[in-house]
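A.B. asks: need coordinates for the following:
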Amino acid sequence: MKKCCTLATAFLLVGVFINAQSQQFRLEGEIKDADSLTEATIMIWGNSKFANEPVKIINRKFVFEGTIEHPCLAIINTDKVRGGLGVWLTSDTIKALFYVNKYRLLHALSVEGSEESKDYLTWINSLNEWRQKEPDKIKRYMYIWKGIDDYVTAHPESFLSEFMIRLEIGEDGSVLARSIYDKLSPKIKATETGQGLLKKIENAETNALGKKISAFSLPDINGKLVSIDSTAKTWTILHFWDSWCAPCRVENRDLIGHQKLLKEKGVKLIGISLDETRDTWLKSIEKDKITWLELNKLKPWNENEIIKQFKIYSIPYSILIDENMVIQSIGMNNIIAKIQDL
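C.D. replies: Reported below is the predicted structural model:
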């Protein structure tokens, strides 16, 4: 699961329920055929208030108790095995049987408790099965979104419905995501989670594959205005980041390792920082050993036109455009794979 930093302004995406009361949960886990595991931790998706304290695994069993703002995904990690696709938590007692798969990931084999928790496991297993057996991307796409549409239609007030849309929206999901989002209940739409999903849909619609971006200009580290337009006649990565965003800094370092590939393929890389202060930005460039072109408006996020133009709701965020400024790929992993095939 890829981590990201969310923007702490009107573009903020926070996994909390507006005016929600904390809900109690209890997760009783058992790990099949794994006697060597001694400690477990839990990571709640989108819930920064949860204290991630480890618990002991005794006779393959462990228990987590705590509060959540609303039903959400929990990833269970252990001292020797990383978490897999997780368990859906509700204000209930969830009993889950886990196993360690061939990739050394901890997956849920079965769950008892709320119907929503059972629905999550059924859906995830169905997705994995279809992705393995159907090589045609279009057919997979239609199958997945048909399943999401059916579930949301039947469960418009479920946070799992919102989560399913959020997890699958990407380069190809913007049109269907909008129509399915409209089926969510007003209650779910009114939450900050629901509002954040809408911003993600708007982002996907704005930056969909095949769309042409508008020209824009930003200052470089010397204050010289640099125009991004179709006159460059080369494929270009636009990499949005910020100094405070840890995953962004990791991606900066990863990009250093891709410099040879980009040079061989004739692809330009432009970093677009969202830092508000010049000193912080320049120190990060130096620390990360960035050598590519860096641009920055040096404005607060809620006043930054570049954020509004691309409807950026989280970072790191990257777009690959061709010589005509048409979007060819989104997300650094997808971009690198696309460039490798050029």
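A.B. asks: please make it C-alpha for all contacts and neighbour counts, starting now.
C.D. replies: Noted.
A.B. asks: now do the contacts for the closest residue to residue 61 other than its chain neighbours.
C.D. replies: The shortest distance from residue 61 to any non-neighbouring residue, by Cα to Cα, 6 or more residues apart in numbering, is to residue 30 (4.3 Å). Listed by Cα atoms under 8 Å, 6 or more residues apart in numbering, the contact set of residue 30 reads 60, 61, 62, 96, 97, 98.
A.B. asks: residue contacts, the fourth one?
C.D. replies: When contacts are counted by Cα under 8 Å, 6+ apart, residue 96 touches 27, 28, 29, 30, 87, 108, 109, 110, 111, 112.
A.B. asks: residues near residue 342, how many?
C.D. replies: 8 (other Cα atoms under 10 Å).
A.B. asks: separation between it and residue 258?
C.D. replies: For residue 342, the distance to residue 258 equals 14 Å [Cα to Cα, to the nearest Å].
A.B. asks: then residue 214 would be within a helix, right?
C.D. replies: No. Counting by DSSP: H, G, I helix; E, B strand; the rest coil, residue 214 is not found in a helix; it is coil.
A.B. asks: run this one through as well so I can compare:
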Amino acid sequence: MLINSTLKDGFDAIGTEKIYNTLSSDIKKTPLAESVIKRILEVKRTQVGIDAPDFTQKDANGKPVKLSDFKGKYVLVDFWASWCAPCRRENPNVRVAYDKYKSKGFEILGVSLDKEDARAAWLKAIADDKLTWTQVSDLKGWSNEAAVLYSVKAIPTNFLIDPQGKIIAKDLRGENLQQKLKEIFK
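C.D. replies: Here you go, the predicted model:
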């Protein structure tokens, strides 16, 4: 129960797993322990310092795009949706960052959590918000395979990945995004 109480957003999954591994095998068989290890492993997949899980989704024109296509550049994987007001409010900030750093090796891969019946709204939001970087989606809403892979539970959510493919930051919004990119591209 003590370990479970520490599983708040941003917890250290690698360190918590080490503590979990000290538990007896009888305790590990309990339903609570099983749910704890599931959460630990879920968060560990996208913890800062870990290789970013690769995925492929189709862009707005139906062309498959892989995250690994961006290797060699800093890439912000930005999970959002046309219906998400906080996402839409953050888009101008993301656009400023892209315009400022795209010539220095910065890319953005937008991943939409829109559904198939909202495809037109997704495309309109891309145009209205002037999102000139690559946009992909499988149009499965919250069941988006990349969002599931990255354990996305709320949007906007993003992951900053370095040129070697490692996650170096998460959930950078507003001034935090600008500051991190300024630090990288000084």
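A.B. asks: what about the contacts of residue 30 of structure 1, which one has the most neighbours?
C.D. replies: That'd be residue 98 among the contacts of residue 30 of structure 1, by other Cα under 10 Å, with 25 neighbours.
A.B. asks: how many residues are close by the aligned residue in structure 1 for residue 179 of structure 2?
C.D. replies: For residue 179 of structure 2, the aligned residue in structure 1 is residue 337 (criterion: TM-score structural alignment). Residues contacting residue 337 of structure 1 under the criterion other Cα under 10 Å number 11.
A.B. asks: so residue 337 of structure 1 is in which element?
C.D. replies: According to DSSP states H and E, residue 337 of structure 1 maps onto helix 332-340.
A.B. asks: which part of structure 2 matches the helix or strand harbouring the residue nearest to residue 61 of structure 1?
C.D. replies: Assigned by DSSP H and E, residue 30 of structure 1 belongs to strand 23-31. With TM-score structural alignment applied, strand 23-31 of structure 1 matches no range in structure 2.
A.B. asks: and stretch 116-128 of structure 1, by the same measure?
C.D. replies: The aligned range for stretch 116-128 of structure 1 is empty, by TM-score structural alignment.
A.B. asks: now that stretch: how far from the chain's centre is it?
C.D. replies: 19 Å (Cα atoms, centre = their mean, to the nearest Å).
A.B. asks: who's in contact with it?
C.D. replies: 85, 87, 88, 89, 90, 94, 108, 110, 111, 112, 144, 160.
A.B. asks: farthest pair in these?
C.D. replies: 94 and 144 (26.0 Å; Cα to Cα).
A.B. asks: the residue nearest to residue 17 of structure 2 when sequence neighbours are not counted: neighbour count?
C.D. replies: Nearest non-adjacent residue to residue 17 of structure 2, counting by Cα to Cα, 6+ apart: residue 40, 6.5 Å away. Neighbours of residue 40 of structure 2 under the rule other Cα under 10 Å: 21.
A.B. asks: which residue ranges of structure 1 form helices?
C.D. replies: 115-133, 137-154, 159-168, 174-181, 186-190, 192-206, 246-257, 259-265, 278-288, 305-310, 332-340 (DSSP state H).
A.B. asks: pick the most deeply packed of those helices.
C.D. replies: helix 192-206 (a mean of 21; mean count of other Cα atoms under 10 Å).
A.B. asks: and it, what does it pack against?
C.D. replies: Here helix 192-206 of structure 1 touches helix 159-168, helix 174-181, going by 3 or more Cα pairs under 8 Å, 6 or more residues apart in numbering; DSSP states H and E.
A.B. asks: what would the ones you listed look like in JSON lines with distance to residue 249 of structure 1?
C.D. replies: Shown next, in JSON lines, are those (distance: least, Cα to Cα, whole Å):
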{"stretch": "helix 159-168", "distance to residue 249 of structure 1": "24"}
{"stretch": "helix 174-181", "distance to residue 249 of structure 1": "28"}
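A.B. asks: quick one, which of the helices of structure 1 gets closest to residue 320 of structure 1.
C.D. replies: helix 332-340 (6.3 Å).
A.B. asks: quick check: residue 288 of structure 1 touching residue 255?
C.D. replies: No. Counting by Cα atoms under 8 Å, residue 288 of structure 1 does not reach residue 255; the two are 10.2 Å apart.
A.B. asks: quick one, what contacts residue 71 of structure 2?
C.D. replies: Neighbours of residue 71 of structure 2 in contact, by Cα under 8 Å, 6+ apart: 163, 164, 165.
A.B. asks: can you count the residues close to the equivalent of residue 173 of structure 1 over in structure 2?
C.D. replies: Using TM-score structural alignment, the partner of residue 173 of structure 1 in structure 2 is residue 12. Neighbour count for residue 12 of structure 2, taken as other Cα under 10 Å: 16.
A.B. asks: which residues does residue 12 of structure 2 contact?
C.D. replies: 44, 47 are the contacts of residue 12 of structure 2 under Cα under 8 Å, 6+ apart.
A.B. asks: quick one on the thing from earlier: out of the contacts of residue 96 of structure 1, who's nearest residue 197 of structure 1?
C.D. replies: Proximity of the contacts of residue 96 of structure 1 to residue 197 of structure 1 (Cα to Cα) peaks at residue 87, which lies at 20.7 Å.
A.B. asks: map the closest one across to structure 2 for me.
C.D. replies: Using TM-score structural alignment, residue 87 of structure 1 sits opposite a gap in structure 2.
A.B. asks: what about residue 87 of structure 1, neighbour count?
C.D. replies: Neighbourhood size, residue 87 of structure 1 [other Cα under 10 Å]: 25.
A.B. asks: I'd guessed it sits against residue 74; true?
C.D. replies: Yes. Under the criterion of Cα under 8 Å, residue 87 of structure 1 makes contact with residue 74 at 5.3 Å.
A.B. asks: circling back to that earlier point, so which of the contacts of residue 71 of structure 2 sit within strands?
C.D. replies: Judged by DSSP state E, the subset of those located in strands is empty.
A.B. asks: of the residues you listed, which is the most crowded?
C.D. replies: Neighbour max across these (other Cα under 10 Å) = residue 165, 22 neighbours.
A.B. asks: wait, what's in contact with that one?
C.D. replies: 51, 52, 68, 71, 72.
A.B. asks: cutoff 10 Å now
C.D. replies: When contacts are counted by Cα atoms under 10 Å, 6 or more residues apart in numbering, residue 165 of structure 2 touches 49-54, 67-68, 70-75.
A.B. asks: tell me which element the residue of structure 2 most remote from its centre is part of?
C.D. replies: Within structure 2, residue 26 marks the point farthest from the mean C-alpha position, 35.0 Å out by Cα atoms, centre = their mean. Residue 26 of structure 2 belongs to helix 25-28 when assigned by DSSP H and E.
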